[in-house]
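Enquirer: Just to be clear, the model below is a prediction. Sequence and coordinates:
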Amino acid sequence: MSDRSKHRRRRGILLPGLALCLLLIGLGVWQVQRLIWKTDLIARTEAALAAPPVAAPETPPTGDFEYRRVTLSGHYLPGADTLVRAVTDRGPGYWVMTGFQADAGWQLLVNRGFVPETRTDAAERTAPSGPVTLTGLMRASQPGGAFLRSNDPAGGRWFSRDTAAIADATGIGPVVPWFLDLDRGDALALPIGGLTVVAFPNNHLSYALTWFAMAAGLAVLLHVATRQSTDPQD
């Protein structure tokens, strides 16, 4: 084989391999960046969960406000609850979303908790009447629906806690763009509060190591292949 042919063969192996190696390194770096972001998110969330509750704001604070513990006073609005499909460690069922009038003059939706799908009788989950003080976690509205399942307001089928759509469907008027996940109350009463799952999978380090290992392995293969392509016996 001529030197020119060997050079073309070497370049045909080396250039695509180097491009792929750089791509793998880039994916590893991206996962390291995701690891830093996720670690910070977990630390901030754990700090918010451990902090004492503060007065609930009408407008969400700038930045990441989810899982912030808040408290507010007011009364539940009359009207039917909205049942939103849910699966918890207690099995399938529904979140019970109820309108609430805050003493500060604005309205929101409160996720009062979970009811099993076999216990959806309204008589078992009557909201308290009169003034109450609530404590729970701020949660961002969930517009649209769930994966492959869109909310159907006309049919009364809900798969996500879309505050604006639920408020419109129930006719309670404008609500703030977040809802309250109520803390656990009476363990024997429905709905069952305090079932919010706060968990963030953090596998970014293993993903990063996998991409870097693949890049290193490819680099070794490229080295071997290019040496073979220039072997004098070819």
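Expert: Looks like it came in fine.
Enquirer: C-alpha only now, for contacts and for neighbours.
Expert: OK.
Enquirer: which residues touch residue 90?
Expert: residue 116 (Cα atoms under 8 Å, 6 or more residues apart in numbering).
Enquirer: Nearest to the middle of the chain, which residue? Look it up for me.
Expert: Nearest residue to the geometric centre of the chain (Cα atoms, centre = their mean): residue 200, 8.0 Å.
Enquirer: roughly how far apart are that residue and residue 21?
Expert: Going from residue 200 to residue 21 by Cα to Cα, to the nearest Å gives 30 Å.
Enquirer: On the three-state scheme, the residue nearest to the centre of the chain is what?
Expert: coil (DSSP: H, G, I helix; E, B strand; the rest coil).
Enquirer: Check the contact between it and residue 40; I expect there is one.
Expert: No: applying Cα atoms under 8 Å as the test, residue 200 and residue 40 come out as separate, 11.3 Å apart.
Enquirer: hmm, back to that, helix or strand: which one has the residue nearest to the residue nearest to the centre of the chain when sequence neighbours are not counted?
Expert: Of all residues not flanking residue 200 in the chain, residue 42 sits nearest, at 7.1 Å (Cα to Cα, 6 or more residues apart in numbering). In this assignment (DSSP states H and E), residue 42 forms part of helix 3-50.
Enquirer: dropping in the other structure now:
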Amino acid sequence: MLEYRQGRLAIEPMKFNDISPSSEQFDDLEFRRVACKGVFNDKMSIYVGPRSRSISGITENGYYIITPLMPVSKNPDCVQSPILVNRGWVPRSWKDKSLEVSQNDEQPSDIAMTSAQGSEKSSWWKFGSKKPKTIEEQAPSIVPVEVVGVVHGSEKPSIFVPENDPSSFQWFYVDVPAIARACGLPENTIYVEDINENFNSGCPYPVPKDVNALIRSSVMPQDHLNYTLTWYSLSAAVTFMAFKRLRPKKSQR
């Protein structure tokens, strides 16, 4: 099983657009890397956790950040429909800052919308039909980002993991259909875990998942060997003590 996973992950990444969503090809994508391009919608990010991470022997709590990767119009290299991307681990401060920004932007966004509508009306009164053309010419070009990841499904939480509460932005495990609904996407939206190994020192977070984490299983071969040595050693020790205890004593004359 481990050799199968390692072999699949070693294959060159597939282009996401070459996969037909209507087929059952997604069932054959287990442990296959896929490459997809698009633009992250950071305002719709979901934080799943808490998830701990050990750094130089120090354990730090944080979250997995899941963000929709949106298509770019008139760009055939980008995804044709939105997908969910687990970008990796981020510290707790990321979620706190995101909640503060979302709360502060609620009222100013309405004011900005009203002022924008008023300015648009006055602009149309002054300049007529030339204004939209000027805006289009001055709009900055959107540079898509490339994500190399592995297609996954929802997590299976243990009995000790609480239920997700989308209304209070509490996500304890990955439930792809529920997260897609929270982001305003269809329930059959594809979920990809980023495993890109390119490290950017200028932006250390999010930290993508380690490829070795995908290869590992709940019990590794080394664990089996340790269990075998432990139990056989205990069995030998107990057998020796039982033999010493139950051995008949020599009668003394």
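Expert: Structure's in. What do you need? Please read all numbers here as calculations on a predicted model, not as lab measurements.
Enquirer: The residue nearest to residue 200 of the first structure: neighbour count?
Expert: Residue 42 of the first structure has 16 neighbouring residues, counting by other Cα atoms under 10 Å.
Enquirer: And residue 92 of the second structure, by the same measure?
Expert: 17.
Enquirer: next one: residue 52 of the first structure
Expert: 11.
Enquirer: helix, strand or coil for the aligned residue in the second structure for it?
Expert: Using TM-score structural alignment, the equivalent of residue 52 of the first structure in the second structure is residue 12. In three-state terms, and counting by three-state DSSP, residue 12 of the second structure is coil.
Enquirer: what's the answer for residue 64 of the first structure, then?
Expert: coil.
Enquirer: so who does it touch?
Expert: By Cα under 8 Å, 6+ apart, no residues touch residue 64 of the first structure.
Enquirer: ok, 10 Å please
Expert: Applying Cα atoms under 10 Å, 6 or more residues apart in numbering, one finds that residue 64 of the first structure lies in contact with 41, 44-45, 140.
Enquirer: What of residue 152 of the second structure?
Expert: 26-27, 29-32, 86, 176, 190-193.
Enquirer: What of residue 116 of the first structure?
Expert: Counted by Cα under 10 Å, 6+ apart, residue 116 of the first structure has contacts 86-88, 90-95, 190-192.
Enquirer: same thing with residue 159 of the first structure?
Expert: Counted by Cα under 10 Å, 6+ apart, residue 159 of the first structure has contacts 83-86, 94-95, 142-152.
Enquirer: rerun at 6 Å
Expert: Contacts for residue 159 of the first structure (Cα atoms under 6 Å, 6 or more residues apart in numbering) come out as 84-85, 145-146, 151.
Enquirer: what about the helices in the second structure?
Expert: Along the second structure, counting by DSSP state H, helices occupy 2-10, 92-127, 131-138, 176-182, 211-215, 221-246.
Enquirer: what's the fifth one in contact with?
Expert: Think helix 211-215 of the second structure. By Cα under 6 Å, 6+ apart, helix 211-215 of the second structure touches no other residue.
Enquirer: For it, could you pull out the residues that count as buried?
Expert: Neighbour counts over helix 211-215 of the second structure (16 or more other Cα atoms under 10 Å) mark 211, 215 as buried.
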